[in-house]
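S.K.: kindly generate the corresponding structure for this input.
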Amino acid sequence: MSIMVTGATGQLGSLIMENLLQLVPSSQIIACVRDLEKAKDLLEKGVEIRFGDYDQPDSLVEAFSGVANLLFISSSHPDDNVRLIQHSEVVNVALKAGVKHLLYTGFAFPPKGQIPANHVHLLTEQMILKSGIDYTFLRNALYMDFINVLGLKEAIQNGELITYPGNWLFNSVTRKDLALATAVVLTTTGHHNQIYELAAPRSWDFDELAEILSELSGTRIVHRQDSNIQHWIYSFLAKLDTASTSNDMEERLMGRPVTTLKESIVTFLQNE
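M.R.: Next comes the predicted model:
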């Protein structure tokens, strides 16, 4: 059966495609992209490429034709109102095209109770439920990449990791782990009408981050909170549930432990 991935050349989408190509024949995979030029390498590997743009519903009608399993990677548009319109078009076209299984990448541990008017992911999940299409909700935790904006290199140089005050806990995971878990869902059975919280099984805090930086750098790094710190990341983090944990990735999907904080930091420091 065909598997389509939207946003197949994006940061997450490209990693999912890499995993899919290791799990199923390329003839079963379809990449839905906005820029055909960026998908040349996938075409060379035998993947079918189709043009599809969330802002152009007509393009989605042709793109989704004959697709059985559709992985709908959420829009990255900065305006939530625009994102909801885009998502609505994707769901509507998927229903009309006869898509059998719609998988959606949302955000882990959304708020319970009444859905906030600005919660794009929960509202999109509701659209999918109302459509009647078999679904799988892949609720991704905070990408581990966010630690890149915390000034790790500066912390090593100055001996201090300075963060905004708060009882911060993080369930973050790497894009590579999310991509593997998603590819497993796409290529195995038993996932229809399931919800997966794709988060780490244990959380970590900034004290632990400072300890690992100390170990890796060979110098003592202390963690200090300072209310004078000004950075957009903290207001963003405060809106999310970054503390709740889940065994879905390790026990139900990946069959191996998630990449640890230490392993992730090594990669980020090497790339700086």
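
S.K.: use CA for all of it now, contacts and neighbours both
M.R.: Fine.

S.K.: part of a strand, is Val185?
M.R.: No. Counting by DSSP: H, G, I helix; E, B strand; the rest coil, Val185 is not part of a strand but helix.

S.K.: give me the distance between it and Glu215.
M.R.: Note on Val185: its distance to Glu215, by C-alpha to C-alpha, to the nearest Å, is 36 Å.

S.K.: could you do Leu186 as well?
M.R.: 38 Å.

S.K.: those two - which one has more neighbours?
M.R.: Taking other C-alpha atoms under 10 Å, Leu186 and Glu215 do not tie; Leu186 has more neighbours (24 against 13).

S.K.: another one to check against the first:
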Amino acid sequence: MKKILLASTVLVGSTGFAAADVTFSGAAYTGLAYNLTTSTLQPEISALFTAGMMTTTDVGLEAGASVTVLAAGSVMQKSPGDAQFGTNDWPPTAGVVLGANVYMSGSWGRVDIAWDTNADDNSSAAPVVPGYTGVSGDPDMTVTYSNSWGNFDLEAYGVIAPVWSAATTSGDFGAKGTYNFGDYSVWVGYDYDRSDVPAQPHTVSAGATAAISGFTAAAEVAYNFGNATPFSWAASAGYETGPYSISAFFNSDTEYGAEAAYDLGGGVAVEAGFAHSNGVNSPLANVVYGGVSMAF
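M.R.: This next block holds a predicted model:
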């Protein structure tokens, strides 16, 4: 899907505070999705709004934050790697304010801090942690450092969670290094998943991307130490010409799909697609969908 975010900017200032840029952006979608396996037709509608704030200190430090609000709606999950694939994965009866995002940036790099209100991507409410009445859920906070030196990019992250959170992600960390040359890039990464099956928390991965004359392609391979089937891989490709675009993906879990879109301009596109799950990361299902996406 091609997304074009057109942000409006307002300059805000008051006595005793530095002037700050405030940006507004949003996205919406409406259409139909059908789970061929369960014979479930789902009408789809969604809208979200993001407010971003940014300021610069006297010494050149840039700092900012953003808040995203989701209106109640209906969207079938179309990613086979998600446990909710083929079912509704959008707040259906009440709007939701997502977790805060804060960042600081300077010549030394950039630090992003993000609060995730559903770290384990549960489809139902997480349990109350014993001893902490009145609070529930599985939130966590991810701190990410990123920087670039010439053609080399580095990104490293770590995850922490409050003691009352039911999240299983606290203690996760990882890093990724990317080398860019012209229309190509190659990368290597390492991830530690503390809650993974014992003796399987360590994963190393590598991949490559290319973008040439409207064609895009990406491929990656990963090795999970201690796993009986340690190797996994994924590949995707796309092509764009004028207002038309197509894309497809396939991976070692036999998850695959394709999507076609027509860009109407102004951030509006008509799109249709198909996705399949082989039952490894989500229920066995085939999903077809079509609709109109909007970005503002």
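
S.K.: what's the TM-score for these two chains?
M.R.: The TM-score (TM-score structural alignment, normalised by the length of the first structure) is 0.28; 145 aligned residues with a C-alpha RMSD of 7.2 Å.

S.K.: against which helices or strands is the one helix or strand Gln126 of the first structure maps to packed?
M.R.: Secondary structure assigned from DSSP states H and E places Gln126 of the first structure in helix 120-131. Under the contact criterion of 3 or more C-alpha pairs under 8 Å, 6 or more residues apart in numbering; DSSP states H and E, helix 120-131 of the first structure touches helix 80-97, strand 101-107, strand 134-140.

S.K.: now these as TSV including mean neighbour count?
M.R.: As requested, those are exported to TSV (neighbours: other C-alpha atoms under 10 Å):
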stretch	mean neighbour count
helix 80-97	19
strand 101-107	23
strand 134-140	22
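
S.K.: tell me which of the ones you listed sits nearest to Leu70 of the first structure.
M.R.: Closest approach to Leu70 of the first structure among these is made by strand 101-107 (5.0 Å; C-alpha to C-alpha).

S.K.: tell me what that closest one is packed against?
M.R.: strand 69-73, helix 120-131, strand 134-140.

S.K.: compute the inter-axis angle for it and helix 120-131.
M.R.: 160 degrees (axes from the mean of the first three to the mean of the last three C-alpha atoms, to 10 degrees).

S.K.: what about Ala51 of the second structure, which SS state?
M.R.: On the basis of three-state DSSP, Ala51 of the second structure is classed as strand.

S.K.: and it, what does it touch?
M.R.: Residues near Ala51 of the second structure by C-alpha atoms under 8 Å, 6 or more residues apart in numbering: 22-25, 66-68.

S.K.: where's the closest residue to it other than its chain neighbours, which helix or strand?
M.R.: What sits nearest to Ala51 of the second structure in space, not counting adjacent residues and going by C-alpha to C-alpha, 6 or more residues apart in numbering, is Phe24, at 4.8 Å. Phe24 of the second structure belongs to strand 17-35 when assigned by DSSP H and E.

S.K.: in that strand, what counts as buried?
M.R.: Neighbour-count burial for strand 17-35 of the second structure flags 20, 22-35 (criterion: 16 or more other C-alpha atoms under 10 Å).

S.K.: Ala175 of the second structure: what secondary structure?
M.R.: Applying three-state DSSP: Ala175 of the second structure is strand.

S.K.: contact partners for it?
M.R.: 154-157, 189-191.

S.K.: in CSV: these, plus neighbour count, secondary structure and distance to Asp263 of the second structure.
M.R.: As requested, those are exported to CSV (neighbours: other C-alpha atoms under 10 Å; DSSP: H, G, I helix; E, B strand; the rest coil; distance: C-alpha to C-alpha, whole Å):
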residue, neighbour count, secondary structure, distance to Asp263 of the second structure
Leu154, 17, strand, 33
Glu155, 18, strand, 32
Ala156, 18, strand, 35
Tyr157, 18, strand, 35
Gly189, 18, strand, 34
Tyr190, 18, strand, 37
Asp191, 19, strand, 37
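
S.K.: which pair in those spans the largest distance?
M.R.: Pairwise across these, and taking C-alpha to C-alpha, the largest span is found between Leu154 and Asp191, at 13.9 Å.

S.K.: surely the residue nearest to Ala51 of the second structure and Phe49 touch.
M.R.: Yes. Contact status for Phe24 of the second structure versus Phe49: in contact at 7.4 Å, counting by C-alpha atoms under 8 Å.

S.K.: the helix or strand harbouring Gly13 of the first structure vs strand 69-73, what angle?
M.R.: For Gly13 of the first structure, the element it lies in under DSSP H and E is helix 11-23. With the same axes, to 10 degrees defining the directions, helix 11-23 of the first structure sits at 150 degrees from strand 69-73.

S.K.: list of residues touching helix 11-23 of the first structure?
M.R.: So helix 11-23 of the first structure is contacted by 5-8, 29, 73, 175-176, 179-180, 182-183, 187 (C-alpha under 8 Å, 6+ apart).
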